[in-house]
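1. give me the fold of what follows.
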Amino acid sequence: MADDLIFYTNPMSRGQMVRWMLEEVGAPYETHILDYDTAMKAPDYLAINPMGKVPAIVHNGRVVTECAAICAYLADAFAGAGLAPAPADRADYYRWLFFAAGPVEQAVVSKHLGLEPEGEQRRMAGFGTLDQTLDTLETAVAGKNFVAGERFSAADVYVGSHIDWGLQFGSIPSRPAFEAYVAPLRERAAYQRAKQIDNALIAEMQAPAA
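-> Modelled structure (predicted):
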C-alpha cells in the first residue's frame, strides 16, 4: 500500500535523488510536497525530521532521513529490486556511497559558499580540497558502467545524482569520465520518470497564480 511508504520532499531539493531511487524500487509510495518556509518548519514535520529539511521517508512507521541513508535503506527494504550487492560484495558500494555523502557533498558545498580550506585547515576538512576530492571521484567512475560492481545499484543513484546535478549546474566541472558515467544513467527509465514527475511539479509551483 502507498501509505506504507511516504515520501516527504520538495522538487527543488535533494529529494530528486530519492525520487529516482523510489522509481527504481518500483513500490507504490505517497508523496507529500513541503514548502521551505512553512510546512518544513511545522511541528508535525519537525516530529519526523527535527532538522526541518527534506527529503525524508516513513516506511511502515519508521523514519529515515539523509539521502544516502534513504537510498541504502530502500535497497535493503525492497531487496527484490536488486539495488544492493550481496553483503560480501559491498566494499565499493559502501565506500563510494558514503564518499559522495561525505567528501563530495562537503567539498562542492564549501566551494559554492566560498569556503576553501588552506594549509592546516585541509587536515581538519575531511575532503582536503575540491580538486583532490574530484580526482578521487574520477577514479571511482572512470572506465566503469557502474560504481560498485558489474550491475547498477543504489550507489549509482546517489553518486550519479551528485555528478549529474554538478555537471548541469556547474558545481562539478566537466570531465570525460564524469560525462561517460552519467550518460547511460540519464537513459534509465526510472531516472526519466523521476525527472518528469519533479519537473512537472516545479512547473506547477512556478506557474503564475490564475
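
2. only C-alpha atoms for contact and neighbour calcs from this point on.
-> Will do.

3. this structure: helices as residue ranges?
-> Defined through DSSP state H, the helices belonging to the chain, from first to last, are 15-25, 43-46, 67-77, 91-99, 105-112, 121-124, 130-141, 154-169, 176-185, 189-206.

4. here's the other one to compare against:
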Amino acid sequence: MLTFYTNPQSRGRIVRWMLEEVGQPYDTVVLDYGPAMNSPDYLAINPMGKVPAVVKEGHVVTECAAICAWLAEAYPEAGLQGDDRASFLRWMFFAAGPLEAAVTNRALEVVVPPGKSGFVGYGSFERAVDTLEGALEGHDWLGGSAFSAVDLYVGAQVIWGLQFGTLPDRPAFLAWRDRLVARPAYIRATALDDALVAKA
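-> Below you'll find the model as predicted:
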C-alpha cells in the first residue's frame, strides 16, 4: 500500500493527480502547515518539513518530479513512462529546475543583474518560457507519442501558471492545458482535493 502525505493547498495536488493516473490504491494523510509538518514523526519522513511525500514498503520519495518519475517506473502497467525517455527526462528536469526557478524568481521580483544571466540556470524568464513553448510546437505530448508523467508534472505547472498569471497565455500552453484538464484522473484528483479544502 502506498501512503501519500499531502495538503490540498500544496504541490501535493500534482502527486494526487499522478496517483489517480496510476490507478493503484493509496492511503492519504493530510497534514496542516506548521506543527504537523514539523512533528518528529513527519520530519523522519521528510526532514524538509514539507509535502508531498510518498511512502511504500519503507521507501520514501519526496519532490514532485521524483515522485512522478518513480511512480511511473514502479507501475509500468499504467503506461506513464513515455516512449521517448530522452525527452521524458529532459523536460522533467527542465521544469523542476530552470522553469520553476524562472517563474518563482519572476513572481518574487528577483532581478538578475545585467551580464549575470549565466549564473542562473534559466538565463532569463523569457528564454525559459520560449524553450518550453518550442518543445510543445508540433507535439501533443512531451514524453513521446502519448501522455506520460512528464506531461502531468510540467503540465501542472503550466495549468497553475495560466491560472495565476505567472505564465503567458500562449496558444501552445492553452491547447496543452485543455488536453490535460479533460483527463478523467485530473478531474477525479481535483474533486478529491477540492473536497478536502471545502471540509477544512
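
5. before we move on, back to that, deepest in the core, which of the helices of the first structure is it.
-> Ranked by mean neighbour count, these are led by helix 15-25 with a mean of 24 (mean count of other Cα atoms under 10 Å).

6. quick one: it to chain centroid distance?
-> 8 Å (Cα atoms, centre = their mean, to the nearest Å).

7. what stretch of the second structure lies opposite that helix in the alignment?
-> Residues 12-22 of the second structure are where helix 15-25 of the first structure lands when matched by TM-score structural alignment.

8. for residue 133 of the second structure, see how far away residue 193 of the second structure is.
-> In this structure, residue 193 of the second structure and residue 133 of the second structure are separated by 29 Å, where distance is defined by Cα to Cα, to the nearest Å.

9. report the mean deviation for the match of helix 15-25 of the first structure after fitting onto the first structure.
-> Following superposition, stretch 12-22 of the second structure is found to deviate from the first structure by 0.4 Å on average (mean Cα distance after the TM-score superposition for the first structure).

10. residues touching that stretch, excluding its own?
-> With contact meaning Cα atoms under 8 Å, 6 or more residues apart in numbering, stretch 12-22 of the second structure is reached by 5-7, 26, 51-52, 64, 67-68, 71-72, 75, 78, 80, 149, 152-153, 156, 185-186, 188-190, 193.

11. just to revisit the earlier point, mind checking which of the helices of the first structure is nearest residue 37 of the first structure?
-> Nearest of those to residue 37 of the first structure, taken as Cα to Cα: helix 43-46 at 12.2 Å.

12. show me what residue 45 of the first structure aligns to in the second structure.
-> Under the alignment (TM-score structural alignment), residue 45 of the first structure pairs with residue 42 in the second structure.

13. burial check on the residue nearest to its match when sequence neighbours are not counted, number of neighbours?
-> With sequence-adjacent residues excluded and distances taken as Cα to Cα, 6 or more residues apart in numbering, residue 42 of the second structure is closest to residue 49, at 7.1 Å. Neighbour count of residue 49 of the second structure, defined by other Cα atoms under 10 Å: 18.

14. any idea how far residue 49 of the second structure is from residue 193 of the second structure?
-> Noted for residue 49 of the second structure: a distance of 20 Å to residue 193 of the second structure, by Cα to Cα.

15. so how far is residue 166 of the second structure from the counterpart of residue 113 of the first structure in the second structure?
-> Superposed on the second structure with TM-score structural alignment, residue 113 of the first structure falls opposite residue 108. The gap separating residue 108 of the second structure from residue 166 of the second structure is 11 Å, by Cα to Cα.

16. please apply the same query to residue 115 of the second structure.
-> In this view, residue 115 of the second structure and residue 166 of the second structure are 24 Å apart by Cα to Cα.

17. which one of the two is surrounded by more residues?
-> Here residue 115 of the second structure and residue 166 are set side by side on neighbour count (other Cα under 10 Å), and the busier one is residue 166, at 15 against 7.

18. which residues does the more buried one contact?
-> In this structure, residue 166 of the second structure makes contact with 103, 106, 107, 160, judged by Cα under 8 Å, 6+ apart.

19. alignment lookup: it to the first structure.
-> Structural alignment (TM-score structural alignment) places residue 166 of the second structure against residue 171 in the first structure.

20. quick one: what's aligned to residue 69 of the second structure in the first structure?
-> Checking TM-score structural alignment: residue 69 of the second structure goes with residue 72.

21. test my guess that that match contacts residue 154.
-> Yes. Taking Cα atoms under 8 Å as the definition, residue 72 of the first structure is a contact partner of residue 154 at 6.4 Å.
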